[in-house]
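**Student:** model this:
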Amino acid sequence: MRRDFNVDRQIAAIPEVVDGLLGMEVPALDPARPILFTGIGTSLHAARVAAGWIAMLTGGRVRPQALDAHDVGTFVPLRAEDQVVVISHRGYKIFPTAALVRAREAGARTLAIVGTAAPEQAADEVLRTCANETAGTFTVSYLGSLTVLALLAAAFDGSPDRAFARALRALPQALAKTLRRGNPAAAAQALSDAEVLLVVGFGLDLSTAAEAALKIKEGAWLWTEAMSPEFALHGTPASYRPGMAAAIIEPAEDDGGRTALLFSVLDRLGLKTLAVGERDGLDLSFVSPHPLLRPLTGIVPLQRLTAELARLRGTNPDTMHGDREPWRSVMTGIRL
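**Tutor:** Predicted coordinates for the structure are as follows:
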């Protein structure tokens, strides 16, 4: 009998949650002032996507930073002219909170992107995404944060047709189509014997790969590493072995043939490799209404893969070991 998880219901709710957020009024970031996006884990991956969006939408005229909230909350220099956007789903972790405190002490403008159940934030402006998740492996809140960040980034779309901004309206439909695409159970079966998993992405897809690697670690309890195709070809092949497997996101941009080369290298070294992308017939596929919006839809088949791997491996993406010893004793005593 197929075991259902809360995370399955969370993933299914993504199109509706994103649709509900698209009408949100968001403040305008000042392109003349430095912009710093920050978070930890899933939130850091969203921060990196947001920084990339603005840099590309402005042709590099505005180049935001995306930094780990542990760094921003401890030692990164902050200035009064900065705009600091802190992403934190539940809004009470140590270092995102510390990042907000340090930014306000420096006189910087502060924005907090948090869930609807998060406590009041010490920020100039607070943008709320969605309710707390019923699964420990966060999925819908990642898409919620990305949606709000996309609304912030859309103000920087100076193209004549404002293609990025207009494409946001097509996101719910694209997400719904993506949920109906492919067979993640078959993809998971192909990876069932893997000891270690590599997830590869180029450009903005690298953040998707990093988010997927974190979800698989959390939900399927399988050690997973994310990297770019060029990094995966440099030095790293010395550690490749047949017991490993890989999921490679086909690039949206020309990467000089490096992803294609990596597919060939992994095949010749005996690694099982899955292809992820927008083409029909791939192991995992997705639909995107705009090349820059791939992070919002490209993560969904990999979230579904996590749930299917959990079913095969007998793990629980809803608890992340929280109901088992020694993880329960060790981790419940650590404040994050």
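**Student:** Going by C-alpha atoms from here, please, whenever you check contacts or count neighbours.
**Tutor:** Fine.
**Student:** check contacts around the residue most central in space within the chain.
**Tutor:** Central residue of the chain (C-alpha atoms, centre = their mean): Glu211, 4.1 Å from the mean position. Counting by C-alpha atoms under 8 Å, 6 or more residues apart in numbering, Glu211 makes contact with 41-42, 45, 299.
**Student:** In JSON lines: the residues you listed, plus neighbour count, secondary structure and distance to Trp327.
**Tutor:** Formatted as JSON lines, the contacts of Glu211 follow (neighbours: other C-alpha atoms under 10 Å; DSSP: H, G, I helix; E, B strand; the rest coil; distance: C-alpha to C-alpha, whole Å):
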{"residue": "Gly41", "neighbour count": "14", "secondary structure": "coil", "distance to Trp327": "19"}
{"residue": "Thr42", "neighbour count": "24", "secondary structure": "helix", "distance to Trp327": "21"}
{"residue": "His45", "neighbour count": "27", "secondary structure": "helix", "distance to Trp327": "25"}
{"residue": "Ile299", "neighbour count": "26", "secondary structure": "helix", "distance to Trp327": "27"}
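**Student:** Could you identify the most distant pair in the residues you listed?
**Tutor:** Within these, Gly41 and Ile299 form the most distant pair, 14.7 Å apart (C-alpha to C-alpha).
**Student:** okay, now Gly322: neighbour count?
**Tutor:** Gly322 is flanked by 17 other residues according to other C-alpha atoms under 10 Å.
**Student:** any idea what sits nearest it, other than its immediate chain neighbours?
**Tutor:** In space, and not counting its chain neighbours, Gly322 is closest to Arg328: 4.9 Å by C-alpha to C-alpha, 6 or more residues apart in numbering.
**Student:** Helix or strand: which one has that neighbour?
**Tutor:** For Arg328, the host element (DSSP states H and E) is helix 327-332.
**Student:** And for Leu198?
**Tutor:** For Leu198, the enclosing helix or strand under DSSP H and E is strand 196-200.
**Student:** Kindly calculate the angle that the helix or strand following that strand makes with strand 196-200.
**Tutor:** Stepping forward along the backbone from strand 196-200, the first helix or strand reached (DSSP H and E) is helix 205-220. Helix 205-220 runs at 150 degrees relative to strand 196-200, counting by axes from the mean of the first three to the mean of the last three C-alpha atoms, to 10 degrees.
**Student:** Distance from helix 205-220 to the middle of the chain?
**Tutor:** For helix 205-220, the separation from the chain centroid amounts to 7 Å (computed by C-alpha atoms, centre = their mean, to the nearest Å).
**Student:** To check against the first, give me the structure of this:
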Amino acid sequence: MCGIVGYVGHRPALDVVLDGLRRLEYRGYDSAGVAVLTGADGLAVERRAGRLANLEARLDEVGREAFAGTTGMGHTRWATHGPPVDRNSHPHRDGRGRVAVVHNGIIENFAALRRELEGAGVEFSSDTDTETVAHLVARAYDGVDGGDTEGDLPASLRAVCRRLDGAFTLVVTHVDEPDRIVAARRSSPLVVGIGSGEMFLASDVAAFIEHTREAVELGQDQVVTITRDGYEVTDLHGEPSRVRAFTVDWDLSAAEKGGHEYFMLKEIEEQPEALANTLRGHFVDGRIVLDEQRLTDQDLRDVDKVFVVACGTAYHSAMVAKYAIEHWCRLPVEVELASEFRYRDPVLDRDTLVVAVSQSGETADTLEAVRHARGQKARVLAVCNTNGAQIPRESDAVLYTHAGPEIGVASTKTFLAQIAANYLVGLALAQARGTKYPDEVAREFNELAAMPSAVRQVLGTVETARRVAASLADAKAVLFLGRHVGYPVALEGALKLKELAYMHAEGFAAGELKHGPIALIEEELPVVVVMPSPKGRAVLHAKLVSNISEIQARGARTIVIAEEGDETVRPFADSLIEVPAVPTLLQPLVSTVPLQVLAAEIARARGYDVDKPRNLAKSVTVE
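**Tutor:** Below is the predicted model of the structure:
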């Protein structure tokens, strides 16, 4: 949830670090800071609360020449311990100012460690858990607490990490070792970028993609030391560890706005390509294939129950998955909020398949759900957008969405990619279990493969949604209704409005309207209705038309998303947004897009930053 950049090489470190932080600011923007090793006994540190621009303005004030050096690191923070003020901004230092640390995650036992340090006479200057690490590393390096770590920065960090509970990425420098940076990770993202005569560390490859596309993923409880000549990875006891190298399959332009005012608007328009990339390569020789398939067809045939676990937007994609898997595979499916999954003691065994959906692959709640499932001997299949992330590494099989980097905090293209990937999981199960013949699997896949074109068609007609948005900017609340696969779409539409426009918004299953929510209907209240196809779900369509009629009769304003040519809804729609006719199960892929545009445009009309909504971070890597 925070952005981390580290660099050792031949370039001015401050420039490299600041460029990387700009690309990672979406991960955290309560504060920002940098540390540069400037030669013998030199460690220049500056940090400021607020956006990265505040830090850059301060650097201009003090003079950037004071930060001359080729080894440095930086951080953008999303506050967990202590308010977002200057003293709590990273990097943090020890009492003598010789060690600097940046940190992503939460150190759960920091209070006990802090009491121990204070008892030893250490004075703290912040409210954070991170400062604890700076003091512990300094003491280990100085040999204060005994042991064999004196004068050895990697050994000092390993010793400290063995004492820490929680999830963390830690990056550490010391003035006595100006040509190296040491870092460690546990359940929090960190990748190494491999350049020519230079090395990079970052919480996301976007930070160094301008300089190199060659990277290494770090495993759980690994410590890496980088110098300009290379890297060395060990476990927490100093034993050499194996890592997996990979090549980033997108370039710098993919992380830039491309002429759009906001990344989110660019990413909405990238959805046809994201869908196509998600589907590409997954139907080979007449069969559905996954990316890293460590489950056999027999494993899939043995499945007698499916759980889909996720958080936030990914949870809504999981709800859509339930409809598809139950329909195609005749298997019972439960959809669970990952944050609740392990705490309610779900019934799992070797014949249970848990599908874990996470854009980042580092979502803390989902990762813990995966670990709980594995502990109960269930099989786990990950749906993820980030190559080599922790959740895929700890799963039995993986399906990568290949949606490319998503900079906007509110998920758009990754949501549609997750839905498509979940459909592929359903088809893989149906194929293995024989609940669909090969020609039926091929037909379903071909219909899915036509969806990028359908989404492109929707994008060509979103002007109606923009006009509606302009008229809703002053609304106090908006309700969303849907049925069948339209219900999770309604929930996602409400979530987007909450995230971006800070408006009260609620999504309901339309059939529940008379069971309480109709009491909310009043004059001029905007109600967005996601209509099912009159052909595919005629009964539900008729019932939802009745719902709209009731809403309109009570003076509410109806905004209806309906299939092209559905004239039966026109008399009941104050505003009608038409989408292409597609198979029923695939409707979320087209009906979601106008809701994304609606939320983004309402937020813009209200003067809010669409890419960086308040209090939110892109990846929630702590529980």
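**Student:** How alike are these chains, TM-score-wise?
**Tutor:** TM-score of the superposed chains, computed with TM-score structural alignment, normalised by the length of structure 1, equals 0.89; 326 aligned residues with a C-alpha RMSD of 2.5 Å.
**Student:** Pull out the buried residues from the single longest helix found in structure 2.
**Tutor:** What stands out as the longest helix in structure 2, according to DSSP state H, is helix 413-433. For helix 413-433 of structure 2, burial by neighbour count (16 or more other C-alpha atoms under 10 Å) applies to 413-433.
**Student:** cool, and stretch 373-386 of structure 2?
**Tutor:** Within stretch 373-386 of structure 2, the residues that count as buried by 16+ other C-alpha under 10 Å are 373-374, 378-386.
**Student:** One more: stretch 577-596 of structure 2?
**Tutor:** By neighbour count on 16+ other C-alpha under 10 Å, the buried set for stretch 577-596 of structure 2 is 577-582, 584-596.
**Student:** what do you get for stretch 442-453 of structure 2?
**Tutor:** Buried residues in stretch 442-453 of structure 2, defined by neighbour count with 16+ other C-alpha under 10 Å: 442, 444-445, 448-449, 451-452.
**Student:** which non-adjacent residue is nearest Ala187 of structure 1?
**Tutor:** Using C-alpha to C-alpha, 6+ apart, the closest residue to Ala187 of structure 1 is Asp283 (6.0 Å).
**Student:** and that neighbour, how many neighbours?
**Tutor:** 20.
**Student:** so what corresponds to it in structure 2?
**Tutor:** Taking TM-score structural alignment, the alignment pairs Asp283 of structure 1 with Leu576 from structure 2.
**Student:** Centre of the chain to the host helix or strand of that match, how far?
**Tutor:** Assigned by DSSP H and E, Leu576 of structure 2 belongs to strand 575-579. Between the centre of strand 575-579 of structure 2 and the centre of its chain there are 30 Å (C-alpha atoms, centre = their mean).
**Student:** Over to stretch 89-105 of structure 1?
**Tutor:** How far stretch 89-105 of structure 1 lies from its chain's middle: 20 Å, per C-alpha atoms, centre = their mean.
**Student:** Which residue range of structure 2 does that stretch align onto?
**Tutor:** Aligned by TM-score structural alignment, stretch 89-105 of structure 1 corresponds to residues 359-375 of structure 2.
**Student:** Equivalent analysis for stretch 187-198 of structure 1, please.
**Tutor:** Using TM-score structural alignment, stretch 187-198 of structure 1 pairs with 468-479 in structure 2.
**Student:** Can you tell me what sits against the matching stretch?
**Tutor:** 494, 503-508, 525-528, 575, 598-599, 601-603, 605-606.
**Student:** same check, this time on stretch 54-61 of structure 1
**Tutor:** For stretch 54-61 of structure 1, the external contacting residues (C-alpha under 8 Å, 6+ apart) are 62-64, 153, 156-159.
**Student:** List only those of those flagged as buried.
**Tutor:** With burial judged by 16+ other C-alpha under 10 Å, the buried subset of these is 62-64, 153, 156-157.
**Student:** Most widely separated two among those?
**Tutor:** Using C-alpha to C-alpha for every pair in these, the one that comes out farthest apart is Pro64 and Asp157, at 14.7 Å.
**Student:** all strands for structure 1, in order.
**Tutor:** Listed in chain order, the strands of structure 1 (DSSP state E) span 35-39, 65-68, 83-87, 109-114, 125-128, 196-200, 224-227, 244-249, 272-277, 284-285.
**Student:** Figure out which of the ones you listed is closest to Thr178 of structure 1.
**Tutor:** strand 284-285 (7.2 Å).
**Student:** Could you report the neighbour count for the residue nearest to Gly322 of structure 1?
**Tutor:** Per other C-alpha under 10 Å, the neighbour tally for Arg328 of structure 1 reads 14.
**Student:** And Ala155 of structure 2, by the same measure?
**Tutor:** By other C-alpha under 10 Å, 23 other residues sit near Ala155 of structure 2.
**Student:** what do you get for Ala238 of structure 1?
**Tutor:** 8.
**Student:** contact partners of the strand holding Leu576 of structure 2?
**Tutor:** By C-alpha under 8 Å, 6+ apart, the list of residues contacting strand 575-579 of structure 2 from outside reads 458, 464-465, 468, 558-564, 570, 590-591, 594.
**Student:** next one: stretch 322-335 of structure 1
**Tutor:** By C-alpha under 8 Å, 6+ apart, the residues outside stretch 322-335 of structure 1 that reach it are 93-94, 321.
**Student:** Adding distance to Thr259 of structure 1 and neighbour count as columns, could you present those residues in JSON lines?
**Tutor:** Converted to JSON lines, the contacts of stretch 322-335 of structure 1 look like this (distance: C-alpha to C-alpha, whole Å; neighbours: other C-alpha atoms under 10 Å):
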{"residue": "Lys93", "distance to Thr259 of structure 1": "37", "neighbour count": "14"}
{"residue": "Ile94", "distance to Thr259 of structure 1": "38", "neighbour count": "13"}
{"residue": "His321", "distance to Thr259 of structure 1": "34", "neighbour count": "18"}
